[in-house]
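K.L.:
Fold the following, please.
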Amino acid sequence: MNLDEHMVMERIKNDLLDSFDEELEMELGKNFSAEQAADGVDNDDNSKRQLERRTYFKELFRLQTELVKLQEWVADTGHKVVVIFEGRDAAGKGGVIKRITQRLNPRICRIAALPAPNERERTQWYFQRYVSHLPAAGEIVLFDRSWYNRAGVERVMGFCSDEEYEEFFNSVPDFERMLTRSGIQVIKYWFSISDKEQYSRFLSRMHDPLKQWKLSPMDLESRRRWEQYTKAKEVMLARTHIDEAPWWVVEAVNKKKARLNCISHLLSQIPYEEVQRPLLALPDRENHADYVREPVPKEMFIPELY
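P.N.:
Reported below is the predicted structural model:
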């Protein structure tokens, strides 16, 4: 087995463990302790990984509890929040978005992940298709990529002209200032990974049948144009880092640390407080003597294979 093959196998193993963690998070929720998470790992796992998983679960559940409090405060006060997630392909944006929304109400906290513009959208004002996804009062919108596509992939891949590129930089500071003046809080994150780490993640996706769908021809081309993307990122951060909507860089080589650090920072950016809710009580079920439950035909039930 050569070095690349060994790297791929190790990466797939670690990704499978991450997926296992993810399933435990979803299945067991708050009744699940960090110690149980660490105990669930394979026997050949070392103590350092167990400690890291124990810490990760403990902090993740604590931060997700705070996110629920934040959600309640946003809904109660009518606050409006836009959170932008940008970064290279495979930088981990989707992973942190998943952890943020995992236990929240999708009617309050929703994801905007827009596809490439269609023919009609390409003739519109550039920001027009994003405006319809902005939050109303009491909402949080997480943009999994955003209007900054023009400063990144569109610039590098030649999908916009030099004039459109310059117009974007002339417009975006005013656009974001307009949003903040209208009461929308704009928070922007750039997920930073190394050349080596992206290479490893791409190799893992190429060899993992469950993740091959994540790789597109555009992703592979972005790998070849690493340096062009770096330059585009540097220009973008320099020209759109404004007081009203500054950029925040997340060191994302370690996925789990990046998730915890980003969620913790996001919570620190919003002045939320715990909202006191009245205690709920289940009402007694009504019973009527004339009620008869009709049987469901057996052919309507799905086969019980498990």
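
K.L.:
drop to CA atoms for contacts and neighbour counts, all remaining ones
P.N.:
Noted.

K.L.:
and M26, what is it in contact with?
P.N.:
Counting by C-alpha atoms under 8 Å, 6 or more residues apart in numbering, M26 makes contact with Q102.

K.L.:
Can you give me the distance of it to R223?
P.N.:
From M26 across to R223, the span is 33 Å (C-alpha to C-alpha, to the nearest Å).

K.L.:
separation between E139 and H133?
P.N.:
11 Å.

K.L.:
Settle it for me: which of these two has more neighbours?
P.N.:
When E139 and H133 are compared on other C-alpha atoms under 10 Å, the one with more neighbours turns out to be E139, at 21 against 17.

K.L.:
Please generate a structure for the following sequence too, so the two can be compared:
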Amino acid sequence: MNQTEKQRRFHADIIDSYDEEFEMEVDDRFLDGESTFSEEERVLRKTYFRELFRLQGELVKLQDWVVNKGHRLVVLFEGRDAAGKGGAIKRITQRLNPRVCRVAALPAPNNRERTQWYFQRYVTHLPAAGEIVLFDRSWYNRAGVERVMNFCTDEEYEEFFRSVPEFEKMLVRSGIQIVKYWFSITDDEQEVRFEARIEDPLKQWKLSPMDLESRRRWEAYTAAKEVMLQRTHIPEAPWWVVQAVDKKRARLNCIHHLLSQVPYHEIEHQPIELPDRVFNPDYLRQPVPDEMYVPEIY
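P.N.:
Now for the predicted structure:
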């Protein structure tokens, strides 16, 4: 392969990775080959992607710093159903090493877990040195969905508020940094997003019976959220509210803020040189049977 062809394929590979971003934007519709976006909307989208790629580059630097310094970082994402937590998490992790930055999205507790210390099942997911853990919902389930849906008793609810500040202070004293985000959307915006999930076959799986019930109990969730923020906003682990009605702005603002919370800097790396390949004259490549190949439909 000559240098020109190598360069062309190198650039094609980079563009292909960028295309993943565009594929994730399911709401982009094209009719008869013409974009439905106005010129202003196209400019805004270019700005969004340019800033997203820049911030993701900074996240890679943060990742290198976390590994180099043995830092331990926990980021909690809370908010109503369809608030955009998952989309923000996806953009944060997209360019990062899953061995360094992982997502913890725990299902409902099983019968055994219900009899454990409440925080026990979350503790096993906490980071070791050089790791980042993003909790897509966290121990604050007790202050939100469990309270609203009556999945916990009043005594368990009050015990949570007595315990959680001490639990988080203990984690911080041990060297774990905690950043807590609440994604805030309006009543109208949640309704629109739920309706979009109902209509879009690619998104219907996101809508559960619990989501529908949470819609009916909007005011109860609001009251629970207000109590939660008031009683668990501590200096060691404060809450940060992300205005999330505009998904793209929310993602950029959240990533930008997260970067500002960690005193990272670029880590110097030794230049990488690709070693020469070893050729063995005795090696003979064996043919692969035709029936083993995946049919090339496309």
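
K.L.:
Overlay them and tell me the TM-score.
P.N.:
Scored against TM-score structural alignment, normalised by the length of structure 2, the superposed chains reach a TM-score of 0.90; 277 aligned residues with a C-alpha RMSD of 2.0 Å.

K.L.:
matching residues in structure 2 for the helix or strand hosting L203 of structure 1?
P.N.:
Taking DSSP states H and E as the criterion, L203 of structure 1 maps to helix 195-207. Aligning helix 195-207 of structure 1 against structure 2 (TM-score structural alignment) gives residues 187-199.

K.L.:
What of stretch 115-126 of structure 1?
P.N.:
The aligned range for stretch 115-126 of structure 1 in structure 2 is 107-118, by TM-score structural alignment.

K.L.:
now swap in stretch 136-149 of structure 1 and tell me
P.N.:
Mapped onto structure 2 using TM-score structural alignment, stretch 136-149 of structure 1 spans residues 128-141.

K.L.:
Now check structure 1 for the residue matching F160 of structure 2.
P.N.:
So F160 of structure 2 corresponds to F168, using TM-score structural alignment.

K.L.:
That match and R150 touch, don't they?
P.N.:
Yes. Using C-alpha atoms under 8 Å, F168 of structure 1 makes contact with R150 at a distance of 7.3 Å.

K.L.:
Pick out whichever of these two has more residues nearby.
P.N.:
A count of neighbours by other C-alpha under 10 Å puts R150 above the other of F168 of structure 1 and R150, at 23 against 19.

K.L.:
what residue of structure 1 matches up with F49 of structure 2?
P.N.:
When structure 1 is aligned by TM-score structural alignment, F49 of structure 2 is paired with F57.

K.L.:
Quick check: that match vs K30 of structure 1, distance?
P.N.:
F57 of structure 1 is 10 Å from K30 of structure 1, by C-alpha to C-alpha.

K.L.:
Give me the nearest residue to V186 of structure 1, chain neighbours excluded.
P.N.:
V82 (4.9 Å; C-alpha to C-alpha, 6 or more residues apart in numbering).

K.L.:
For whatever residue of structure 2 lines up with the one you found, the count of nearby residues, please.
P.N.:
Under the alignment (TM-score structural alignment), V82 of structure 1 pairs with V74 in structure 2. Residues lying near V74 of structure 2 (other C-alpha under 10 Å) number 20.

K.L.:
ok, E244 of structure 1 to E221 of structure 1 distance?
P.N.:
Noted for E244 of structure 1: a distance of 34 Å to E221 of structure 1, by C-alpha to C-alpha.

K.L.:
who has more neighbours, those two?
P.N.:
Between E244 of structure 1 and E221, E244 has the larger neighbour count (other C-alpha under 10 Å), namely 16 against 11.

K.L.:
which one in structure 2 is aligned with the more buried one?
P.N.:
Per TM-score structural alignment, the equivalent position to E244 of structure 1 in structure 2 is E236.

K.L.:
Nearest residue to the middle of structure 1?
P.N.:
Note on structure 1: the residue nearest the mean C-alpha position is I97, at 1.7 Å, using C-alpha atoms, centre = their mean.

K.L.:
wait, what's in contact with that one?
P.N.:
Per C-alpha under 8 Å, 6+ apart, neighbours of I97 of structure 1: 142, 144.

K.L.:
aligned partner of it in structure 2?
P.N.:
I97 of structure 1 maps onto I89 in structure 2, by TM-score structural alignment.

K.L.:
buried set for whatever helix or strand that match lives in?
P.N.:
If you go by DSSP H and E, I89 of structure 2 is part of helix 85-93. Neighbour-count burial for helix 85-93 of structure 2, counted by 16 or more other C-alpha atoms under 10 Å, picks out 85-86, 88-89, 91-93.

K.L.:
No further questions, thank you.
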